[in-house]
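Student: please work out how this folds:
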Amino acid sequence: MPSYVTDANLNSYQLAFCGGVAGVVSRFVISPLDVVKIRMQLQTHRTHFKFKGETPPHVKYSRVMPALKTILREEGIRGLYKGNLPAEYLYLSYSAVEFWAYKELETLLEKLDSNQILPRTSKTFLAGMMAGTAATSATYPFDLLRTRFAIQGEHKHYTGMAQAIRHIYRQEGLRGLYQGLWPTVVQIMPYMGLLFTGYDAIAGAFKVLRDEQILPASYKPTHDMISGALSGILSKTAIYPFDVVRKRMQVQGPYLSDYIVPAPKIQTSGQMTLWSCFKNIVQQEGARSLYKGLMPSLIKVAPANAVTFLVFEESKKILLWWKEDEG
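Tutor: Predicted structure coming up:
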């Protein structure tokens, strides 16, 4: 039985098209918040769970709105869209691969579980987890480039996509394009599993209420947006520390500290592992620092997933209408 995400009348390539469209639209909407989140994540001041006076004067990006104003004032509107081109490539390819893989994996799991032994939530979680892993591995260099572009200051170390890829490959080798892949995969597996499971459960509940005419069918787009926003918030909060570690690992390596704002005080000789990076952040900056940038991330993830699933569902509707009209 297809989940709420998929449709028996659409194949995996058609769902990949819907996912790609949704990814592009979603990325453009949330780009400024993504830049703020990355800048906050890469600040290395010590944070505390209890409020201790005013924010230290050396902390440049402390809250969302002041950070947006600072970037806008110092770097202009283009500063809020730094890294947007590689990010658009990332969201386009990532979402296309993700929804294609989800459909394929869901079909495979249904065949393997022909007796319906596994509960639907387990299969949705597994399909989402594996689809996220496949999409992440396939598109990771775009994610790394998005981060590198987003943290540049006035001195432009990277001037374009091709130049950035050549520079990273020359200075850091092929491995440089995959800095932080392991913590990303560790993060994305539970995140995407929880995201698809949460969306399927919440959107499915709305569908039941619509079918029973408790809620009007005309509000389906709103229900899809609410389902996407809530599932995104819950899953992002659960795995957020891995996102901070991933960003720190992405800006490791030589030749970076003079070109990024702010320059994170992290190990640059040799390669820091996932767990040593965790330990380093907790020891030097405090445990709460694993949640730096959480607020802009949640402010970002809610509309991002709301828009993604809304556009995805509307794209599905258009394709189904087109197929019926052709038939």
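
Student: for the rest of this, base every contact and every neighbour count on C-alpha atoms.
Tutor: OK.

Student: tell me where this structure has helices.
Tutor: For the chain, helices defined by DSSP state H occupy the ranges 12-41, 64-75, 84-112, 120-150, 161-172, 181-211, 220-250, 274-285, 294-326.

Student: got those as a markdown table, with distance to Ile266 columns?
Tutor: Below are the helices of the chain laid out as a markdown table (distance: least, CA to CA, whole Å):
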| stretch | distance to Ile266 |
| --- | --- |
| helix 12-41 | 12 |
| helix 64-75 | 22 |
| helix 84-112 | 24 |
| helix 120-150 | 15 |
| helix 161-172 | 16 |
| helix 181-211 | 16 |
| helix 220-250 | 7 |
| helix 274-285 | 8 |
| helix 294-326 | 20 |
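
Student: including mean neighbour count, could those helices go into a markdown table?
Tutor: Below are the helices of the chain laid out as a markdown table (neighbours: other CA atoms under 10 Å):
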| stretch | mean neighbour count |
| --- | --- |
| helix 12-41 | 23 |
| helix 64-75 | 15 |
| helix 84-112 | 22 |
| helix 120-150 | 22 |
| helix 161-172 | 14 |
| helix 181-211 | 21 |
| helix 220-250 | 22 |
| helix 274-285 | 16 |
| helix 294-326 | 19 |
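
Student: one more sequence to fold, the one below, so I can look at both together:
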Amino acid sequence: MSAEIDYEALPDTAGHGVHMLAGALAGISEHAIMFPVDSIKTRMQVLSPSPAAIYSGMSNAITRISSTEGLRTLWRGVASVIAGAGPAHAVQFGTLEAVNDMMGKREGSSAWVSTAVAGAAAAITSDAVMTPFDVIKQRMQVHNSEYRSVITCAKTLYRREGLTAFYVSYPTTLLMTIPFTAVQFSVYDRTLNYINPHRKYDPLSHIISGGFAGAVAAAVTTPLDVAKTLLQTRGTTEDKEIRAANGIRDAVRIIWKRDGLRGFGRGLTPRVLTFMPSNALCWMSYEFFKMALRLGGEQQTPPRTSTHA
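Tutor: Below you'll find the predicted structure:
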């Protein structure tokens, strides 16, 4: 038996607050760094009658936006996502750890089920916090957005469309993020078990597992993300049919009618390219902050003994 740092064995005094703080710091890091790619994804998903707002691909979008609006435009709305990402990810990781503790440690095939359930519960709670911020973010990201301030956008949106505008996409968001989070956490957990079976602190294994999990989950849920974008940006268009969309059924019908099956793959490449590195960064940051916070708590708590091989 040897004494070594077991970074997952948090001090007894830490509780779920450590997981929530680590999750908040990880979420802010993830969203802030990958925001420009997310802006391109939003632009590519929006159904617009204006030729100036239609992009044939990611490189085309970057070239045209940089030449006509400036690359700084790609950061418009970042304040909203940063403001929402902290509390949303704190709730997400706090819920994840709480549900995992409640369900207990499981092995074999049942581990997939418990991880997926914990991931789904985390998605429901975090999306309740994040959805209004995401709506504001996308209203600021679209082509020729009238908004330059998060507060102005929120006030104007509430005055024109009411409180429902902030949550009209919440059911669709849940339909997307519950499978996204369940797939993400399950793939991350299984991949990490394969490449880091002893669960030692190893940033490279967290980066690989997180990146792979993010890419798989992003690809699987892109069609629902396209529908969500239509609902969240409906107030930015003069198209009466889109403005009248009230839920996922309307969104799916409009996308299918205008673009067919191809329409549900809009923004697939930038979405995967967003979530692969951002998920890798998120998990690496989460595990790092959890480690750092644990070591900080260890100054007041006697070191724990691990029996890892």
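
Student: quick one on the thing from earlier: closest one to Thr268 of structure 1 among the helices of structure 1?
Tutor: Closest approach to Thr268 of structure 1 among the helices of structure 1 (CA to CA): helix 220-250, 9.6 Å.

Student: pull up the aligned stretch in structure 1 for stretch 261-279 of structure 2.
Tutor: Matched against structure 1 by TM-score structural alignment, stretch 261-279 of structure 2 falls on residues 287-305.

Student: for the matching stretch, the distance to its chain's centre please.
Tutor: Relative to the centre of its chain, stretch 287-305 of structure 1 is centred 11 Å away, using CA atoms, centre = their mean, to the nearest Å.

Student: what's the answer for stretch 8-16 of structure 1, then?
Tutor: How far stretch 8-16 of structure 1 lies from its chain's middle: 23 Å, per CA atoms, centre = their mean.

Student: what comes into contact with it?
Tutor: With contact meaning CA atoms under 8 Å, 6 or more residues apart in numbering, stretch 8-16 of structure 1 is reached by 2, 6, 95-101, 103-104, 316, 319-320.

Student: swap in 6 Å and give it another go.
Tutor: Applying CA atoms under 6 Å, 6 or more residues apart in numbering, the contact partners of stretch 8-16 of structure 1 are 96, 99-100, 103.

Student: and that stretch, how far apart are its ends?
Tutor: Taking CA to CA, to the nearest Å as the measure, stretch 8-16 of structure 1 stretches 14 Å from start to finish.

Student: hmm, Tyr55 of structure 2 is touching Ala61, no?
Tutor: Yes - between Tyr55 of structure 2 and Ala61 a contact is recorded at 5.4 Å, counting by CA atoms under 6 Å.

Student: now do stretch 146-153 of structure 2: distance to the chain's middle.
Tutor: 22 Å.

Student: and stretch 270-278 of structure 1, by the same measure?
Tutor: Distance, centroid of stretch 270-278 of structure 1 to centroid of chain: 21 Å (CA atoms, centre = their mean).

Student: with stretch 276-296 of structure 2 instead?
Tutor: With CA atoms, centre = their mean as the basis, stretch 276-296 of structure 2 stands 15 Å off its chain's centre.

Student: mean distance of that stretch to its aligned residues in structure 1, please.
Tutor: Its aligned residues in structure 1 lie a mean 0.8 Å from stretch 276-296 of structure 2 after superposition (mean CA distance after the TM-score superposition for structure 1).

Student: residues touching the counterpart of Gln41 of structure 1 in structure 2, list them.
Tutor: Superposed on structure 2 with TM-score structural alignment, Gln41 of structure 1 falls opposite Gln45. By CA under 6 Å, 6+ apart, Gln45 of structure 2 lies in contact with 226, 266-267.

Student: ok, now with 7 Å
Tutor: 226, 229, 266-267 (CA atoms under 7 Å, 6 or more residues apart in numbering).

Student: got it, and Thr173 of structure 2?
Tutor: With the criterion set at CA under 7 Å, 6+ apart, Thr173 of structure 2 makes contact with Lys228.

Student: what's the counterpart of it in structure 1?
Tutor: Under the alignment (TM-score structural alignment), Thr173 of structure 2 maps onto Thr184 of structure 1.

Student: look up how far Ala116 of structure 2 lies from the counterpart of Ser137 of structure 1 in structure 2.
Tutor: Superposed on structure 2 with TM-score structural alignment, Ser137 of structure 1 falls opposite Ala128. Distance of Ala128 of structure 2 to Ala116 of structure 2, given as CA to CA: 19 Å.

Student: please apply the same query to Gly57 of structure 2.
Tutor: Going from Gly57 of structure 2 to Ala116 of structure 2 by CA to CA gives 33 Å.

Student: now swap in Arg266 of structure 2 and tell me
Tutor: For Arg266 of structure 2, the distance to Ala116 of structure 2 - CA to CA - is 27 Å.

Student: can you check Thr95 of structure 2 too?
Tutor: In this view, Thr95 of structure 2 and Ala116 of structure 2 are 12 Å apart by CA to CA.

Student: with Ala182 of structure 2 instead?
Tutor: With distances taken as CA to CA, Ala182 of structure 2 is found 4 Å from Ala116 of structure 2.

Student: again with Arg43 of structure 2
Tutor: Separation of Arg43 of structure 2 from Ala116 of structure 2 (CA to CA) stands at 31 Å.

Student: Thr42 of structure 2 now?
Tutor: 28 Å.

Student: now swap in Gly70 of structure 2 and tell me
Tutor: Distance from Gly70 of structure 2 to Ala116 of structure 2, by CA to CA: 41 Å.

Student: Glu146 of structure 2 now?
Tutor: Distance from Glu146 of structure 2 to Ala116 of structure 2, by CA to CA: 40 Å.

Student: next one: Gly211 of structure 2
Tutor: Relative to Ala116 of structure 2, Gly211 of structure 2 is positioned 18 Å away (CA to CA).

Student: give me the mean distance between stretch 15-31 of structure 1 and structure 2.
Tutor: Using mean CA distance after the TM-score superposition for structure 1, the mean distance for stretch 15-31 of structure 1 is 0.9 Å.
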